[in-house]
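Chemist: The sequence and its predicted three-dimensional model are supplied below.
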Amino acid sequence: MADSSILIIYNARLVDSNIDSPGTLIIGDGKIRGVFLGECKTAKTAIMYASAFLAETPADTKPEFYDAKGMTVMPGFIDMHVHFRYPGQTQKEDLDSGLHAAIAGGYTSVVLMPNTSPVISDSDSAKKVMDEANDKNLARVFQTVSITKNFEGNDTSGLNNLQGKEFPVITEDGHDVLSAAVMLEAMKKAGEKGIIVSCHCEDPSLAQAAKPYRQRALSFMKQYGIPAGKIHIETPNVPAAVNFEIDGNLTRANSLLALAEDTATIRNIEIAKTAGCHVHICHCSTKASMDAVRRAKEEIALGNTSEGFDCTVEVTPHHLGLVGTDAPNIRALVNPPLRSEDDRRAIIEALRDGTVDTIATDHAPHTQDDKAAGAPGFSGIETAFAVCNTVLVKKEGFTLKQVSRLMSENAAKMLRLKAGRLAVDYNADLVLVNPDEEWIVNSENFASKGKSTPLEGKKLCGKVHATFFAGKQVF
């Protein structure tokens, strides 16, 4: 669709954080130009809704019509935490595969992590990735810059030339900054520039202590042909003692990694208070860490914190949907690990009471060889909506309006985007879903190069049928 053309989406159910109604959207110049609530099942009726807007357009303008066939139109999803592995790790993912995976999942804006090769540690490198990605005109891309140069943990000079408007997020994702003093220095710079510090909260020494237990488990898995990448594959001939060794070692590793997350979450929040910056807690997975975030938010609400301090938090679809204390999910290696049912319930209640700001995928594609060697993470951007809809809406009584706030609106606010709402003059970044359609996850159908998912073969409810970016259908 040309920029000057008009698109009318009709016969739709419109859902955002404020709306859940049959309706029609008028799209022009990449923006939402009209929102009309009420039944509209034909193009003839739709043109009546659009007549006032069309009267102000050139006489030869002929609108295009899109029949949503009763399905649900929502604001495009916005992901605060994505790995596209570009540059340098294109065997895992690249901009093309990553962007096509994003739009297949209904995502129209993504925030890319800097743990690439080389590490994205300065504005020029980040700008190059963003320009290349945005030239593809499939989705909006924000490339984060590392907190310290090359993740070496001591040099924050790469932050000096950043401006919050262009580079709203910095992060050391993949691990945490070891030195509290260096983190304080970085957070002070970020606070002055209005930049969000997105924290992978994990005490490095405790993470190192957990590593031998994971390696021991992986050695048994390799010896007995137990795949780390596709955990659904059954291996019935493994001796019980071996299964005990695998799961016992992973349990010990995960216990240390829970402590690593909890201590680092508290530390990073306290440093951000002193620095007066906006700290964003990545992939929060434990009850204790979520409680720390809740306390920080309560202090902010009471006005008992330093000027400039803010605290937001994301959770992932896999942490809200899966329990990792027993096989097979305990063998789905991811950082932070899949947690206990108590932790999962705490996350869901934090979503319910408004403590959680956004759901982010932590989409982390790997090759099967890398997974077998213990690489943590898996592909999740193409299954995220279905997991959230299945767990939150179908099982936990959430509304699609609440899901839209968590997957679109709140992240848009953090990134200062006029997106995430079905409202006039907002970006026409949209996703068309059928929230009642069931489907079976088959990673071979993923657009992502990463085919590892603990959801392989699982039935989910909620299917993405189309994605529009700036008014143009891209999926």
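Modeler: Noted; the coordinates are in hand.
Chemist: Could you use CA atoms for every contact and neighbour count after this?
Modeler: OK.
Chemist: now the helix or strand that contains E245: how far from the chain's centre is it?
Modeler: Applying DSSP states H and E as the criterion places E245 in helix 240-275. Offset of helix 240-275 from its chain centre (CA atoms, centre = their mean, to the nearest Å): 21 Å.
Chemist: Repeat that for stretch 393-406.
Modeler: Computed by CA atoms, centre = their mean, the chain-centroid distance of stretch 393-406 equals 16 Å.
Chemist: Now do it: everything it contacts.
Modeler: Contacts to stretch 393-406, defined as CA atoms under 8 Å, 6 or more residues apart in numbering, come from residues 15-20, 74-75, 77, 352, 356-359, 388-389, 392, 420.
Chemist: Give the PyMOL command for selecting the buried subset of those residues.
Modeler: When burial is assessed using 16 or more other CA atoms under 10 Å, the buried subset of the contacts of stretch 393-406 is captured in PyMOL by this command:
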select buried, resi 15+16+17+19+20+74+75+77+356+357+358+359+388+389+392+420
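Chemist: Out of the contacts of stretch 393-406, list just those in helices.
Modeler: When those are checked against helices (DSSP state H), the matches are 352, 388.
Chemist: Structure two is appended below for comparative analysis:
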Amino acid sequence: MTILIKNGRILNPSENLDKIMDIYVEDGVIKEKAENITREADRVIDAKNCYVMPGLIDLHVHFRDPGLTYKEDIETGSRAAAKGGFTTVCCMPNTKPVIDSAETVKYVIDKSKKVGLTNVLPVGAVTKNMAGTEITDVDELKEAGICAISEDGKSVMNSGVYRKAMKAAAKAGVPVMAHCEDINLVEGGVINLGNKSAELGVKGISNAVEDVITIRDIMLAKETGAPLHLCHCSTKDSVEMVRRAKEEGIKVTAEVCPHHFSMCSDDITANDGNFKMNPPLRAREDMEALVKGLGNDIMDVISTDHAPHSAEEKAKDLEHAPFGIVGLETSVALTITNLVKKGYITPLQMAAKMSYNPAKVLGIEKGTLNEGAVADITIINPDEEYLVDVNDFESKGKNTPFDGYKVSGRVEYTILGGKIVYEH
């Protein structure tokens, strides 16, 4: 199939390109990128007034498959990804069973290929059964097809075990994706420690819970040479630690989630499980530091930490609901509404943080609209305004505090390997 995309604003960070151009796709590959292409095509898309970006890449999703498929499965997760503009996603290993064996890696890859709506790259567990005691066989998992290792959902609290895993990851050339949380400091906290936790009469989670492990993991990355990627950073000090680590030449990258740059603890309106996520919505000064960190490119990546739960689970109060928020279908709109439209980042930076940089973290040949590249392409109308409606979500998870939130920016087309997998 041939596709001709006309008149779009091409945002291609690998060439530092931001220009109105056309793109011609043939046999799943970008064959030509130029002004006013006049070739015939099976499908012509008028992308006037739209952003045309490399297919979006989400380094951090939970598809709950195998074992917890009442919350999400690879098919519904892939549909949500395609609708959200994502052509590649990395799914975390805290499934049942845990993604700690070649068999489970193969299951995820085979099932996602069958669905065929997005590239699903499994992330392997750091330790067997995520028990924190014995490291997995990183070489075997890499051979099976993992893109990284992570213990996401918790930290490996034994620093000696973690260092051993980091050494194995460095040797295998696999990134380590770190969830930074000192479990001994949580003490039953459910939202950020501050005025709001006091007002609602619930236990709070201090910034130190994240910051203590962030600095530990950076120091271990420095010692072992492992490429470290810090997941869902939420505090002002994590931004400062990343800045200093990069200045020192330590191999560290960091992501921020849309909920952490779009809301702060002041925005929690009720004792409602939809406001419960880990790490929590932080103080306004933390949110502002994250926004600044994205703007000045200290923070490299925007990821969703898409974490679906059933309606029954999330209907509980803050103390009893599970942590987690869905994000695949709101990420583009929240980024445009709260960062691009407000001038904190440029559209080209958005394309870098949602596609080009994630591809670099993984070391994969994606995230570019160069001629000869695989045609993973996302087309977005940045000016369309609407209200977020969870009833329209493809995801099984409807758990978000952004329901009814007014946003700008809608995904019009998602093209995976030259095939249109989503069209608004």
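Modeler: Yes, it's here. Keep in mind that what you see is a predicted model, and the values were worked out from it rather than measured.
Chemist: related to what we said a few turns ago, narrow the contacts of stretch 393-406 of structure 1 to those in strands?
Modeler: Assignment to strands by DSSP state E places the following of the contacts of stretch 393-406 of structure 1 there: 15, 20, 74-75, 77, 358-359.
Chemist: ok, the alignment partner in structure 1 of N129 of structure 2 - contacts?
Modeler: N129 of structure 2 is assigned N150 in structure 1 as its aligned equivalent, the criterion being TM-score structural alignment. N150 of structure 1 is in contact with 118-121, counting by CA under 8 Å, 6+ apart.
Chemist: again, but for D16 of structure 1
Modeler: D16 of structure 1 makes contacts with 74-75, 400-401, 404-405, 420-422, as judged by CA under 8 Å, 6+ apart.
Chemist: what's the distance between the counterpart of A221 of structure 2 in structure 1 and F151 of structure 1?
Modeler: Structural alignment (TM-score structural alignment) places A221 of structure 2 against A272 in structure 1. Counting by CA to CA, to the nearest Å, the gap from A272 of structure 1 to F151 of structure 1 is 19 Å.
Chemist: Neighbour count: these two, which is higher?
Modeler: A272 (26 against 22; other CA atoms under 10 Å).
Chemist: surely the more buried one meets I266?
Modeler: No: counting by CA atoms under 8 Å, A272 of structure 1 sits too far from I266 to count as a contact (10.0 Å).
Chemist: ok, I415 of structure 2 touching N119?
Modeler: No: using CA under 8 Å, I415 of structure 2 is not in contact with N119, being 11.6 Å away.
Chemist: Neighbour count: the two, which is higher?
Modeler: For I415 of structure 2 versus N119, neighbours defined as other CA under 10 Å are more numerous around I415 (25 against 22).
Chemist: so the more buried one sits in a helix?
Modeler: No: secondary structure assignment places I415 of structure 2 outside any helix; it is strand (DSSP: H, G, I helix; E, B strand; the rest coil).
Chemist: counterpart of it in structure 1?
Modeler: Residue mapping for I415 of structure 2 onto structure 1 gives F468, with TM-score structural alignment as the criterion.
Chemist: Please name the nearest non-neighbouring residue to that match.
Modeler: By the measure of CA to CA, 6 or more residues apart in numbering, the closest residue to F468 of structure 1 outside its immediate chain neighbours is L430, 4.9 Å from it.
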